[in-house]
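[1] Just need the structure, nothing else, for what follows:
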Amino acid sequence: MAGAFAALPGVVADDDGVIQHAGGPWAEQRALAAGRAVVPRADRVVIEVAGADRLTWLDSITSQALGSLAPGESTELLVLDPQGRVEHAAAVLDDGASTWLIADRGDAAGLAKWLTMMRFRAAVTVAVRDDLAVVGAMRGGVAADRLVGAALRGGDLPLVWADPWERVSPGGWQYARAEEHPGADYAFLEALVDDAGEASLVDLDVAGALAAEALRIAAWRPRWAAEVDERSLPHESDWLRSAVHLDKGCYRGQETVAKVHNLGHPPRRLALLHLDGSENVLPARGDAVLLEDEEVGQVTSAAHHHELGPIALAILSRRAPEDAALVVRHDDAAIAAAQEIIVPGDAGRTAEVPRLTRLSRRRPAEA
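    Coordinates of the predicted model:
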């Protein structure tokens, strides 16, 4: 849908119609963080799953426990392949009649197709709702209050998803050992709005994707469009924190999730990189992260943060030393990077497995 925000003066959008900024990315970050601004989310797509079996069906095929999800409760799910690698990700909100999924635009068509293929005899329908838009804001300010008022209603409930990243979800697990996890302050909301609802918000301060991404990166929050590649396990980006229920029943990929968490270590780990800003250059997704001359990982997201300066999320080899100074290679530039550990190298192996006494192979004594 054509967004009402796109017609505002000073707004700069990319070729996909995603508003990048409205004239001042750093000021927009501060306004968004303070709850004064809304952020149009043209890079997010709404999928409606309806039908009597919707919650038990989604529970059976995804990483999250959804069978008893209450109306108005927010969570998120992952779809994994048989080897436990991330294929799809979505925010989840139920209104008592439909379950609403919000997915990154590049993932939405594939997720909707896969869900449709998996219906079999379940009493469910799957529909991409291109007639709806997504608008975000931080909870605790005028923007969030207006967002709730503008949101589409599901019965008596405003369709507003609250990002669960603020805390460890029931059945989840956090690998990060930070005393104060930055996600605790990431009180992000996304509302489903129609044309009229979106138009009612255009008098508020507007933040673009650059501002929203900077706050997300600073909160160590993974997303499908950035942190997921063909090898991604949810453990590597600490996604067990909010998107995986470790105690639920069987689903595709569960065996790998349990095995890595209980007995092994994820082969890669997410880290926040504090970048040298002297060259005023930001790396791009996929840029190599080097330890001396050896590639030990890749950048997944990068931004200029209004307080932290230039930062990036990077997926690194588990064996990359946690105290090593790194370099990010961007075109001809070499950007010095200091690590802040998110997922430690020894993450996993949480089960207390008793060690068996090794049986002796000595020959019996001669008589």
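[2] can we go C-alpha only for contacts and neighbour counts from here?
    Noted.
[3] since we're on the residue lying closest to residue 267 once chain neighbours are set aside, how many residues are nearby?
    Once flanking residues are discounted, residue 267 sits nearest to residue 318: 5.4 Å by Cα to Cα, 6 or more residues apart in numbering. By other Cα atoms under 10 Å, the residues close to residue 318 number 21.
[4] Is it correct that residue 318 is in contact with residue 264?
    No. Applying Cα atoms under 8 Å, one finds residue 318 not in contact with residue 264, separated by 11.8 Å.
[5] In the chain, where's the longest helix?
    helix 105-117 (DSSP state H).
[6] Span of stretch 36-47 from start to end?
    Distance between the two ends of stretch 36-47: 28 Å, counting by Cα to Cα, to the nearest Å.
[7] So which residues of the stretch 151-300 of the chain form strands?
    All strands of the stretch 151-300 of the chain, identified by DSSP state E, counting those that start in this stretch, fall at 153-154, 157-158, 160-162, 188-193, 205-206, 268-275, 288-291, 294-305.
[8] how about the fourth one: buried residues?
    Burial within strand 188-193, assessed by neighbour count using 16 or more other Cα atoms under 10 Å, is assigned to 188-193.
[9] same check, this time on the third one
    Neighbour-count burial for strand 160-162, with 16+ other Cα under 10 Å as criterion, is recorded at 160-162.
[10] Output the residues you listed as JSON lines; include the columns distance to residue 153.
    Below are the buried residues of strand 160-162 laid out as JSON lines (distance: Cα to Cα, whole Å):
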{"residue": "160", "distance to residue 153": "9"}
{"residue": "161", "distance to residue 153": "12"}
{"residue": "162", "distance to residue 153": "15"}
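[11] and this one, so I can compare the two:
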Amino acid sequence: MKSPLLQTPGAVPADAPDQEVAAHYGEPSQEQRALADGKAFVDRSNRGVVKVSGPDRLSWLHSLLSQHLDGLKPFEPTEALLLGPNGHIEHHLFLIDDGEAVWAHVEPGASVPLAEFLDRMRFMLRVEVEDVSDAYAVITTPAGPDDSETLTWPDVAGTVTRIVPRGEFPQELRPAGIWAYEALRIAEHRPRSGVDTDHRTIPHEAGYVETAVHLNKGCYRGQETVARVHNLGRPPRRLVFLHLDGSVDRLPAHGDPVEIPGGRTVGFTGSAARHHELGPVALALVKRNVPVDAELLAGGVAAAQEVVVSPETGANAQIDLRRRPAKRG
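    Okay, here's the model as predicted:
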């Protein structure tokens, strides 16, 4: 469903998977600064929204997802993963319960398969699953004074992400394109499922153990893989942040190989953007044993890596997810 804001003068559609919203509205650098300064909002209405209602909703989702959800308090935002049988990430959910239903927003195109899977797993439990993406949408805005009992999650650079009725946009703020949001997200080392991950990614590799996995809950699909890596360590890959060569007039594309000079491929590029202060940056998944000080090439662009997920993650070690603190104001 294409955003009506694509009709705004100067709006340029983004590339997949965000082609239904604007990359920018003609001033990408200014839009990014305005978002970081609390003076803009981002239309992310291409994301899917799923609603789960019924008295058994929390205990049921607790049994399926990676997060501890049984007893989740109303309007307490959290994250969770739906894993495959072998522990590979299938869906990354941002969750909140309003006292009557759990609301989740997910990646573009993910709401239909997620709702279908959940519906198949209801059995005789008192739950109802709805894909409500036609009626509700996701936007990112500055935080407000009355966010405590709303469908709101803390997000990049002091912003919050909200579920609102579709087509409802703040009139007092300028729109910023998805490029602005993505640049701030990358700079804060926040991976995006399906962009910075692939079909083989397990939670430890991308740092989701810190935000979306509870290590001391009961069984759920894929839990054996999480427990094994936690106890034994050595996940195959790790997420890295890349400072890209600013003298090059292009960004590496999603999926471009990450190489050690000499031509050996050691990973792939996830998302890349031009940050208004840091310059060109990217996230990538590389093999765990790549030296942390190795110079890399991402799609042929020289890159210096910054550790996000430690090579020593797991093995009952302290999870060392080096997330860059959000800059406010």
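[12] so which of the strands of the stretch 151-300 of the first structure gets nearest residue 236 of the first structure?
    Of all the strands of the stretch 151-300 of the first structure, it is strand 268-275 that lies closest to residue 236 of the first structure, at 4.7 Å by Cα to Cα.
[13] whereabouts in the second structure does the closest one align?
    Alignment of strand 268-275 of the first structure against the second structure: residues 237-244, by TM-score structural alignment.
[14] ditto for stretch 47-54 of the first structure
    Stretch 47-54 of the first structure covers residues 50-57 of the second structure once aligned (TM-score structural alignment).
[15] ok, now stretch 305-321 of the first structure?
    By TM-score structural alignment, stretch 305-321 of the first structure lines up with residues 275-291 in the second structure.
[16] now the most centrally placed residue in the second structure: how far from residue 20 of the second structure?
    Geometric centre of the second structure, nearest residue: residue 192, 3.4 Å, by Cα atoms, centre = their mean. As defined by Cα to Cα, residue 192 of the second structure lies at a distance of 17 Å from residue 20 of the second structure.
[17] what's the counterpart of the residue nearest to the centre of the second structure in the first structure?
    Match for residue 192 of the second structure (TM-score structural alignment): residue 223.
[18] so who does that match touch?
    residue 89 (Cα atoms under 8 Å, 6 or more residues apart in numbering).
[19] which one is residue 109 of the first structure nearest to, not counting chain neighbours?
    residue 128 (7.9 Å).
[20] Just confirm residue 14 of the first structure contacts residue 20, I think it does.
    Yes. Judged on Cα under 8 Å, residue 14 of the first structure makes contact with residue 20 at a distance of 6.7 Å.
[21] Neighbour count for these two, which is higher?
    Neighbour count, other Cα under 10 Å: between residue 14 of the first structure and residue 20, residue 20 has more, with 20 against 9.
[22] now whatever residue of the second structure lines up with residue 72 of the first structure, what's its secondary structure?
    Residue 72 of the first structure maps onto residue 75 in the second structure, with residues paired by TM-score structural alignment. Three-state call for residue 75 of the second structure (DSSP: H, G, I helix; E, B strand; the rest coil): coil.
[23] Residue 186 of the second structure: what's it in contact with?
    Contacts of residue 186 of the second structure by Cα under 8 Å, 6+ apart are 241, 271-273, 281-283.
[24] So which of those is the closest to residue 10 of the second structure?
    residue 273 (19.7 Å).
[25] Around the closest residue to that closest one other than its chain neighbours, count how many other residues there are.
    If you skip the residues right next to it in sequence, residue 273 of the second structure has residue 183 as its closest partner in space, 5.2 Å away by Cα to Cα, 6+ apart. Using other Cα under 10 Å, residue 183 of the second structure is surrounded by 23 other residues.
[26] now swap in residue 122 of the first structure and tell me
    For residue 122 of the first structure, using other Cα under 10 Å, the count is 13.
[27] where's the aligned residue in the second structure for it relative to residue 314 of the second structure, distance?
    Matched across to the second structure, residue 122 of the first structure falls on residue 125, judged by TM-score structural alignment. Going from residue 125 of the second structure to residue 314 of the second structure by Cα to Cα gives 35 Å.
[28] again with residue 112 of the second structure
    On the measure of Cα to Cα, residue 112 of the second structure and residue 314 of the second structure end up 33 Å apart.
[29] likewise residue 303 of the second structure?
    Residue 303 of the second structure is 26 Å from residue 314 of the second structure, by Cα to Cα.
[30] Between residue 112 and residue 314 of the second structure, which has more neighbouring residues?
    Taking neighbours as other Cα under 10 Å, residue 112 of the second structure and residue 314 compare with residue 314 leading, 23 against 16.
[31] quick one on the thing from earlier: have a look at how far, on average, the longest helix of the first structure is from the second structure.
    Compared with the second structure after the fit, helix 105-117 of the first structure shows a mean deviation of 1.4 Å (mean Cα distance after the TM-score superposition for the first structure).
[32] hmm, back to that, how distant is the match of stretch 47-54 of the first structure from the center of its chain?
    Computed by Cα atoms, centre = their mean, to the nearest Å, the chain-centroid distance of stretch 50-57 of the second structure equals 23 Å.
[33] okay, how far is it across it, tip to tip?
    13 Å.
[34] The match of strand 268-275 of the first structure vs the first structure, mean deviation?
    So stretch 237-244 of the second structure averages 0.4 Å relative to the first structure (mean Cα distance after the TM-score superposition for the first structure).
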